[in-house]
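**Q** pasting a predicted model and its sequence here:
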Amino acid sequence: MFEKNIYDQYGLYCDEKYQFGQYEGFRSGNRYYVLMPSLRRHDHLWVQLEWAERLKVKGVPQIAELVTDMGGNAVTRVDGVQQLLFQFPEEEDRSGLSEGETLAMMHESGKGWVPEVNDLHLYGHWLDFWETRIEQLEAYHRTVDQRFQKTAFDQQFLYTFPYYLGRAETAMQWLVEEGHEHTLSPYLGTVNHTRFKPGAWMVADENRTQVKLPLSFVYDHPARDVGECLRHCYEQDDLALATEFLEAYTRGQSIQPQMWALVGARLLFPLTYVELMEEHYLNEGTNEGRSEVEEAQFEQLLEREERYMKRMSQCLLDTLPGASEGHWFMRDRAFIY
């Protein structure tokens, strides 16, 4: 069915199917393609495609291109799902840049392209977003606390929430006091990713590495990508990868004091915890098997929390003395990490 859909809609023969992370893809001749569900409105898509073209003009290598179907449509139904087809670049990657260097190049090249689509414009809005999400978790907490029958997940949520609430409030306080988000220059925003981490870019073969997919692009401060990459490294307890990334990134871009403060706020904000709670309580009772998976994820998150905070704290102590002289981070506070 997949192969027939691809030929009927695009006139392409599927010579070999691939799995690129969570997405299906295929090879047709010597070209590689990947299908992605169409989740955003078309106005989002056209902005992201415009960013992709501008980045290519600026010399950023290996950016995937949208393929329209034989009727000229961007969105096509494949296997019963509305999807977008992207083609990997045909040329080899001769840039010689590492992942961190390429990200720095993207950030520098993408400055100032402010979208008119609000959902893609995240720059300067972290505090609002974080407050909204924490308020939602507080509502879940009140609901769960009033239940007569509580699951093991519920019990863990009630037990851990005060600690993670404290972490979130600390992150938001830091965002204001040290990051000065409300005074950010309008010229520092650039093309970022929804959630960047090492290996976020796709690889078809050794010649077509670090392929960037436009659907992951958002407009934000570069601290977003740097912070999320470090979050992943510290959650995986991979200090070598974190160091390698930072060294590579700073070869292309210096990290200024305010940017370090914003990175610190992102690392302190318990995004992984918040996302897991949202996923569980928004979809509660819909799939028993998924609940078991989420319980296992919860246990893993709690097991690595102390190690994560140790790695994150050391990173900030190493950088803040040179950035803000460490006063905010090192002075006594009425909270527990």
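**A** Cool, the structure landed.
**Q** from here on, just use CA atoms for contacts and neighbour counts.
**A** Fine.
**Q** for the stretch 1-150 of the chain, what spans make up the helices?
**A** 2-10, 42-57, 99-109, 126-145 (DSSP state H, counting those that start in this stretch).
**Q** can you list the buried residues in the first one?
**A** The reference is to helix 2-10. When burial is assessed from 16 or more other Cα atoms under 10 Å, helix 2-10 yields the following buried residues: 3, 5, 6, 9, 10.
**Q** another one to put next to it:
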Amino acid sequence: MKGVIKEKFGIQVRQLSVYQTYECFQTPNSFFLIIPVSQFSEAELTELYYMSQYLQEQSDPYVSVFIFTKDGELTFEHEGKSYALLKAVPPVTNRSFSVGAELAEFHRKGRGFPYEVKDAGRIGQWKDLWGKRIDQLEAFWQQKIQMPPHEPFDKKMIESFPYYLGLSENAVQYLVDTELDDKPQVTDSGTICHQRMERNTWSPESLIRIPADWVFDHAARDLAEYMRHTFLYHREDLLNQGFHFLQEYEQITPLSSFSKRLMYSRLLFPLHYFETVEGYYISSETEKHYYEENLDSILADSGRYEQFLNIGEELMNMKSGEVFVPSVTWLGKGTVK
């Protein structure tokens, strides 16, 4: 890799290290990230390039930007895979900041992106994307039922899928009702978001914005995924701080009822269940144990997740006498394990 970077960019690399999941290196004045991009089409990568350029023009101090090869290419090849080289300011640690306020400001800038986004766009597509995912897993579930004997993971998936199918269909219906009953406001226009906004996407150690993590979507995507990740992996923070993250966000950008309902529909959709089941069946034998543990944790937490959804709905309605987020009446009726 060092040799390829010297050849393609004329940059001498002394030592490669790791930042989050990406290889990286430093020169006296700059910090570089080596990003795998084989999963992107050329059109999608070009859109991400323009987004990063735009945010740099908006004086976002943490955005990383694409560096072209000597031949004027966005990508380079190494051992049969495509990569891009991104340049950023060196990471700053121990910086105190509010994730909610920082994300609201990032979304505010992203809404001003002046070009049409097609390949990296997800806005307005949730219903179709969720529908395809539901249909695929339901067809797979039907096959599994007909194919005994089953591994322990198969049995758990077979038994749990009808519940998560019901939750998924509720999410789709909630989304459809939101789009029929409510009107988007100015702040509901598309913006630069993340594929998955997690707790560690932005932290004092990882403030760099990486275009390979982005999609163009409604801001509710990031808000919902951050809350979901907090529930799944940082339960103590959720208990101690509640929905403080949303309050920080709303100090910069108040959320419309449309935003809140969109966010709630996304939390209703059990993406964590789908990703775990799908991940298990496409993983190698050595990786399967991770997905087995994940599924056990999700199933044990199903009652608490319903409780989390109920509390979220109550808190989002609390500020107003008006019901912003209609309740899903059957949630929380079961026992909390």
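**A** Alright, I've got the coordinates. Source: prediction; values computed, not measured.
**Q** looking at the buried residues of helix 2-10 of structure 1, spot the one nearest residue 58 of structure 1.
**A** residue 10 (29.7 Å; Cα to Cα).
**Q** pretty sure the closest one is touching residue 69, no?
**A** Yes - in this structure, residue 10 of structure 1 is within contact of residue 69 by Cα atoms under 8 Å, at 4.8 Å.
**Q** quick revisit: out of the buried residues of helix 2-10 of structure 1, who's nearest residue 50 of structure 1?
**A** The closest of the buried residues of helix 2-10 of structure 1, once distances to residue 50 of structure 1 are taken by Cα to Cα, is residue 10, at 22.6 Å.
**Q** skipping adjacent residues, who's closest to whichever residue in structure 2 pairs up with that closest one in space?
**A** The alignment partner of residue 10 of structure 1 in structure 2, by TM-score structural alignment, is residue 9. When the adjacent residues along the chain are set aside, residue 9 of structure 2 lies closest to residue 69, with 5.2 Å between them (Cα to Cα, 6 or more residues apart in numbering).
**Q** in contact with that neighbour, which residues?
**A** 8, 9, 75, 76 (Cα atoms under 8 Å, 6 or more residues apart in numbering).
**Q** report the two members of these separated by the largest distance.
**A** Farthest pair in these, by Cα to Cα: 9 and 75, 10.9 Å.
**Q** what's the overlap in contacts for those two?
**A** Joint contacts of residue 9 of structure 2 and residue 75 (Cα under 8 Å, 6+ apart) are 68, 69.
**Q** most tightly packed of the helices of the stretch 1-150 of structure 1?
**A** Stretch with highest mean neighbour count among the helices of the stretch 1-150 of structure 1: helix 99-109 (a mean of 21; mean count of other Cα atoms under 10 Å).
**Q** taking helix 42-57 as reference, get the angle to it.
**A** 110 degrees (axes from the mean of the first three to the mean of the last three Cα atoms, to 10 degrees).
**Q** average distance between helix 99-109 of structure 1 and structure 2?
**A** On superposition with structure 2, the mean distance recorded for helix 99-109 of structure 1 (mean Cα distance after the TM-score superposition for structure 1) is 1.7 Å.
**Q** for that helix, name the packing helices and strands.
**A** Packing partners of helix 99-109 of structure 1 (3 or more Cα pairs under 8 Å, 6 or more residues apart in numbering; DSSP states H and E): strand 190-193, helix 239-252.
**Q** okay if I get the ones you listed as CSV plus mean neighbour count?
**A** Shown next, in CSV, are these (neighbours: other Cα atoms under 10 Å):
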stretch, mean neighbour count
strand 190-193, 26
helix 239-252, 16
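**Q** of those, which approaches residue 276 of structure 1 most closely?
**A** Of all these, strand 190-193 comes closest under Cα to Cα, at 20.0 Å.
**Q** in stretch 58-75 of structure 1, which residues are buried?
**A** Applying 16+ other Cα under 10 Å to stretch 58-75 of structure 1 flags 60, 61, 62, 63, 64, 65, 66, 67, 68, 69, 74, 75 as buried.
**Q** out of these, who's nearest residue 329 of structure 1?
**A** Of the buried residues of stretch 58-75 of structure 1, the one sitting nearest to residue 329 of structure 1 (Cα to Cα) turns out to be residue 60, at 36.2 Å.
**Q** show the contacting residues for the closest one.
**A** 102, 105, 106, 109 are the contacts of residue 60 of structure 1 under Cα under 8 Å, 6+ apart.
**Q** with respect to residue 314 of structure 1, which of those is nearest?
**A** residue 102 (25.9 Å).
**Q** for the closest one, give me its contacts.
**A** Residue 102 of structure 1 touches 60, 249, counting by Cα under 8 Å, 6+ apart.
**Q** just the one 10 residues further on next, same as before
**A** Contacts were defined as Cα under 8 Å, 6+ apart; by that measure residue 112 of structure 1 touches 186, 187, 188, 189, 190.
**Q** quick one, which of those are buried?
**A** Buried, going by 16+ other Cα under 10 Å: 188, 189, 190, out of the contacts of residue 112 of structure 1.
**Q** pretty sure the first one contacts residue 113?
**A** It stands for residue 188 of structure 1. No - judged on Cα under 8 Å, residue 188 of structure 1 makes no contact with residue 113 at a distance of 10.3 Å.
**Q** circling back: and which of the contacts of residue 60 of structure 1 is nearest to residue 221 of structure 1?
**A** Closest to residue 221 of structure 1, out of all of the contacts of residue 60 of structure 1 and judged by Cα to Cα, is residue 106, at 12.1 Å.
**Q** from residue 193 of structure 1, how far off is the closest one?
**A** 10 Å (Cα to Cα, to the nearest Å).
**Q** check contacts around residue 56 of structure 1.
**A** residue 63.
**Q** likewise for residue 83 of structure 1?
**A** Residue 83 of structure 1 neighbours (Cα under 8 Å, 6+ apart): 35, 36, 37, 38, 75, 76, 77.
**Q** output these in TSV; the columns should cover distance to residue 226 of structure 1.
**A** Shown next, in TSV, are the contacts of residue 83 of structure 1 (distance: Cα to Cα, whole Å):
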residue	distance to residue 226 of structure 1
35	27
36	25
37	26
38	27
75	32
76	34
77	35
